[in-house]
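Colleague: the sequence and its predicted three-dimensional model are supplied below.
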Amino acid sequence: MSGFEHVLLERADGIGTITLNRPDKLNAFAARMPREVAEAVQELAEASDVRVIVVSGAGRAFCAGADIEYMERLVEANDVEAARALIDAGGEIVTTIRNTPKPVIASVNGPAAGGGANLALACDIRLASDRATIGQTFNRIGLHPDWGGTYFLPRLVGPSRALELIYTAEMVDAAEALRLGLFNRVVPHDRLAAETSALAATLAAKPPIALALAKRAVYESGDRTLPEMLDRELEHQLRCFASDDVREGLQAFLGKRPPVFRGR
C-alpha cells in the first residue's frame, strides 16, 4: 500500500485497484489529490505484478470533478498556477491510462461529473451501477471541459451529441449513458463490485501481449487507413505468433485445460 491521503491503492491476483477516497466530498479533486491519482496510476502502469487496473470511488460517488470550494478559493486568489497544476495532473492521468498497455476498467459506482466523467471516459471499459450518472458539468460554473473530454466524448458519441452533452451540462442517468455508449454495462448497484472483480479477473487471465497489442491497434485506428491497420495487424499477429503464450494457448486448447498465460 502506498501512503496517499485521498487515494487507496491495492494489488491482488494481478489486479491493481485505485479508489478515490474523499467520500465526504463525493471524491472531488482538490489540492494534492489529482497528483496522488496520477502517481497511483503511474505506479500500477509500471508494476510487473499488475495486469489490469480498476478505478472506482469510495462512498456514494465515483468522482464529482473539481471541488467547488477549492475552485472558488483559486479564483478569488487568481491562483493560475494551482489551476494549471490541477488540469495538468488530469492530463497526465488520462494520458497514462490511454498509453498503458494494460486494460483499465472504470467501476462507476455513482455520479461522475466534470473531470470525474472524463476520468471514466479515459478508461478502456466502463462498468456502472444502475445508480450512476455522468455529465460534462463544466459550464455550470463557467468552465470548459478538461481532462480529455473534448477528445474522448466525440469519439464515443459523435461530435453533435458530444456538443449537446457539453452545452446542456446535464447529468445523464445510467440507462441513457448505456444507450449512448458512455457505459459498456450497467448492473444493479449491489452487484457492481462483484461484476467488476469478475471482469478484471477474466482480463487478468488473458494473454497480456495480445491484449496490449489489441489496445494499441484499436486506439491507433482512429486516424489510420484500412491498409495501414492491416499492416499493423500483421505486425502484431506475428509478434503474438512468436510468443510462448501462443504455444500455451494451443496446448491448453488441445489438452482441454485452462491456459496459463505468462506474458512471454
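Modeller: Noted; the coordinates are in hand.

Colleague: when you work out contacts or count neighbours from here on, use the C-alpha atoms and nothing else.
Modeller: Noted.

Colleague: ok, Ala61 - contacts?
Modeller: For Ala61, the contacting residues are Pro23, Leu26, Asn27, Val108, Asn109, Gly110, Pro111, Ala112, Ala132, by CA atoms under 8 Å, 6 or more residues apart in numbering.

Colleague: just give me the neighbour total for the closest residue to the fourth one other than its chain neighbours.
Modeller: It refers to Val108. Once flanking residues are discounted, Val108 sits nearest to Ala128: 4.5 Å by CA to CA, 6 or more residues apart in numbering. Here the number of neighbours of Ala128 (other CA atoms under 10 Å) works out to 34.

Colleague: please compare the first structure with the one that follows:
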Amino acid sequence: MTDYTDIQYAVKDGVATLCINRPEKYNAFRGKTCDELIDALHRAGWDKSIGAIVLTGAGDKAFCTGGDQSAHDGGYDGRGVIGLPVEELQGLIREVPKPVIARVNGFAIGGGNVLVTCCDLAIASDKAVFGQVGPKVGSVDPGFGTAFLARVIGEKKAREIWYLCRRYSAQEALAMGLVNAVVPHDQLDAEVEKWCAEILEKSPTAIAIAKRSFNADSDSIRGIASLGMQALALYYNTPESHEGVEAFLQKRKPNFRSKL
C-alpha cells in the first residue's frame, strides 16, 4: 500500500512523518486510517535510512480524537472487529525498532490519547488537550489505554482519567509524565526536529535494543489488550454501548443505566 487517502507520509533528513489527514473529523480514525498507519509504520520502521518516526495530525486543532463515531458499526468499519486494526496499530508503535514521537498539535482525546501513551516520546504544543471519553460514549480501551497508561502516569491518575473523563492541559500532561516537553505552538515543529536530530546522532542498534528492553517489562499488556478487545467487540453490540454512541451523535446526555 503506497497510495494513502487518510494519512500523509513524508521522509526528510532520516525522519518519517506519519500524519493523520482527516482534519474535518478532528483526525479521528476509521478502519482505513488504522490500516494505512499500520502500512506506513512497517514501511518506516524497517527502513534502515530512517532513524525516527513522528506521528501527528493535520491542521492546528487536533492530533487525534480517537475512533470516528460516525463510522462506529461495532468495528469502525475497515476490517470489522475494532480490536483487529486498533490493537495491531498500538502494538506496532511499540514493536518497530525506531523511536516513535507523538507531535501533539491539538486535541489528543480518546484513542488519540492512547496513541500518545503508546509512543516512545511525546512533544506537545501548549494548545494541546488530553483526555479519555470512552465511558461517556459507551466504549473503553482495554490494555495499552488503561493498564499501560497506569505504568506511564501511575495508577491513581490513570483511574481518574478513565473514571471521570476530564480534559487536561498540556502542562498538566507534562506534570503527570504523559508527555516529555511542552512548547509554544509556533515552536512545535522546531522542537520535534531538534529531538529527532539528537536521536539520529545515536547508535540505531543501541536504541533498538533499549526500546526492546523497555518494552519487555510491559509486553504482557499486549495479551490483556487482545483479550479486552475481544470483550469490547461483544460490548459494542449491547444496548448500553449503543446508547453512548446515539447520545453522542444526538448531542445529548446518555442514560446508560436505562439500558442495563
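Modeller: Right, received. Where do you want to start? Quantities reported herein were computed from a predicted structural model and do not represent experimental measurements.

Colleague: kindly provide the TM-score of these chains.
Modeller: Here the TM-score for the pair of chains, by TM-score structural alignment, normalised by the length of the second structure, is 0.78; 219 aligned residues with a CA RMSD of 2.2 Å.

Colleague: follow-up on the earlier one: what is the nearest of the contacts of Ala61 of the first structure to Cys123 of the first structure?
Modeller: Within the contacts of Ala61 of the first structure, the smallest distance to Cys123 of the first structure is 10.8 Å, found for Val108 (CA to CA).

Colleague: what does the residue nearest to Val108 of the first structure align to in the second structure?
Modeller: In the second structure, the residue matched to Ala128 of the first structure (TM-score structural alignment) is Ala124.

Colleague: and its match, which of the three is it?
Modeller: What DSSP: H, G, I helix; E, B strand; the rest coil gives for Ala124 of the second structure is strand.

Colleague: can you confirm Leu55 of the second structure is in a helix?
Modeller: No. Counting by three-state DSSP, Leu55 of the second structure falls outside a helix, being strand.

Colleague: so it touches Arg103, yeah?
Modeller: Yes. The pair Leu55 of the second structure / Arg103 is scored as a contact, 6.0 Å apart, by CA atoms under 8 Å.

Colleague: can you list residues touching both of these two?
Modeller: With CA under 8 Å, 6+ apart, Leu55 of the second structure and Arg103 have no common neighbours.

Colleague: for whichever strand or helix holds Thr17 of the first structure, name the packing helices and strands.
Modeller: Assigning secondary structure by DSSP states H and E places Thr17 of the first structure in strand 15-20. On a contact count with 3 or more CA pairs under 8 Å, 6 or more residues apart in numbering; DSSP states H and E, strand 15-20 of the first structure meets strand 7-12, helix 33-46, strand 52-57, helix 192-204.

Colleague: which of those sits most buried?
Modeller: Stretch with highest mean neighbour count among these: strand 52-57 (a mean of 25; mean count of other CA atoms under 10 Å).

Colleague: could you point out which element follows it?
Modeller: helix 68-76.

Colleague: show me the strands in the stretch 151-260 of the second structure, by range?
Modeller: Assigned by DSSP state E, counting those that start in this stretch, the strands in the stretch 151-260 of the second structure fall at 167-169, 181-183.

Colleague: so what's the residue count around the closest residue to Ala82 of the first structure other than its chain neighbours?
Modeller: Among residues not flanking Ala82 of the first structure along the chain, Leu74 sits closest, at 7.1 Å (CA to CA, 6+ apart). Neighbours of Leu74 of the first structure under the rule other CA under 10 Å: 15.

Colleague: quick check: closest non-adjacent residue to the residue in the first structure that Arg212 of the second structure lines up against.
Modeller: Taking TM-score structural alignment, the alignment pairs Arg212 of the second structure with Arg216 from the first structure. Using CA to CA, 6+ apart and skipping the chain neighbours, the partner closest in space to Arg216 of the first structure is Pro101 (7.2 Å).

Colleague: mind listing what the aligned partner of the one you found in the second structure touches?
Modeller: Pro101 of the first structure maps onto Pro97 in the second structure, with residues paired by TM-score structural alignment. Residues in contact with Pro97 of the second structure (CA under 8 Å, 6+ apart) are Gly45, Trp46, Ile207, Ala208, Ile209, Lys211, Arg212.

Colleague: now these as CSV including distance to Glu36 of the second structure?
Modeller: Listed next are the contacts of Pro97 of the second structure as CSV, based on distance: CA to CA, whole Å:
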residue, distance to Glu36 of the second structure
Gly45, 14
Trp46, 16
Ile207, 26
Ala208, 23
Ile209, 27
Lys211, 23
Arg212, 24
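
Colleague: buried members of these into ChimeraX, please.
Modeller: Buried members of the contacts of Pro97 of the second structure, defined by 16 or more other CA atoms under 10 Å, are picked up in ChimeraX with:
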select :45,207,208,211,212
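
Colleague: ok, back up a step: mind putting the helices and strands packed on strand 15-20 of the first structure in TSV, distance to Thr137 of the first structure included?
Modeller: Formatted as TSV, the entries for these read as follows, by distance: least, CA to CA, whole Å:
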stretch	distance to Thr137 of the first structure
strand 7-12	23
helix 33-46	18
strand 52-57	18
helix 192-204	24
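
Colleague: closest one to Asp79 of the first structure among the ones you listed?
Modeller: helix 33-46 (16.5 Å).

Colleague: same for the closest one, what does it pack against?
Modeller: Using 3+ CA pairs under 8 Å, 6+ apart, helix 33-46 of the first structure is in contact with strand 7-12, strand 15-20, helix 80-99.
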